[in-house]
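Engineer: Sequence isn't available, so here's the structure alone:
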């Protein structure tokens, strides 16, 4: 599984990445977490407000920091 965090590196983006790492650790799911900070790539993905999280190429949540529990629901 590939989890993509979209955002320019702001505090909310860092918090979302941390929540994703915690969710992966707590569920035991094998996942690669990738950060996309290039605004052109973020726009190409159709994201107009960051942070956002994508699972296997599909954007699931955008414009806010997803909780650890929300991310767990997406990855199990």
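Structural biologist: All right, it came through fine. If you're wondering where the values come from, they're calculated on a predicted model, not measured in any experiment.

Engineer: hey, let's count contacts and neighbours off CA atoms from now on
Structural biologist: Fine.

Engineer: longest helix of this structure?
Structural biologist: In the chain, ranked by residue count with DSSP state H as the criterion, the top helix is helix 11-27.

Engineer: Can you name the element that comes right after that one?
Structural biologist: Scanning forward in sequence from helix 11-27 by DSSP states H and E, the next helix or strand is strand 32-36.

Engineer: what angle sits between that following strand and helix 11-27?
Structural biologist: What separates the directions of strand 32-36 and helix 11-27 is an angle of 170 degrees, with axes from the mean of the first three to the mean of the last three Cα atoms, to 10 degrees.

Engineer: before we go on, here's another structure to hold up against the first:
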């Protein structure tokens, strides 16, 4: 399963040269929501994920996600 990575969003923001206010405006989201997601205090909703393409048109959406280890089945548990 893949999970959203606030650190990858921070890295993309840093490389872009934009500040949080500029990115929020470009994405059409509030600066507060962006800040909470960047700090890992809130998980992004589907609208935010879709808006990432407006903020970072040259990055694939899967860049912002990292794979989490799969849960191994425990013997005897079904």
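Structural biologist: Structure received. Owing to the predicted nature of the structure, the values given are computational and were not obtained by experimental measurement.

Engineer: Got a TM-score for the pair?
Structural biologist: Superposed pair, TM-score by TM-score structural alignment, normalised by the length of structure 1: 0.31. Supporting alignment: 40 aligned residues with a Cα RMSD of 4.0 Å.

Engineer: residues of the longest helix of structure 1 that come out buried?
Structural biologist: 12-17, 19-24 (16 or more other Cα atoms under 10 Å).

Engineer: Look up how far residue 52 of structure 1 lies from residue 16 of structure 1.
Structural biologist: Taking Cα to Cα, to the nearest Å as the measure, residue 16 of structure 1 falls 8 Å from residue 52 of structure 1.

Engineer: can you check residue 6 of structure 1 too?
Structural biologist: From residue 6 of structure 1 over to residue 52 of structure 1 (counting by Cα to Cα), the distance is 5 Å.

Engineer: what sits in contact with each of the two?
Structural biologist: residue 13 (Cα atoms under 8 Å, 6 or more residues apart in numbering).

Engineer: Those two: who's more crowded?
Structural biologist: Relative neighbour count places residue 6 above the other of residue 6 of structure 1 and residue 52, with 29 against 25, counting by other Cα atoms under 10 Å.

Engineer: So that one sits against residue 15, correct?
Structural biologist: No - under the criterion of Cα atoms under 8 Å, residue 6 of structure 1 lies out of contact with residue 15, with a separation of 11.8 Å.

Engineer: That concludes my questions; thank you for your assistance.
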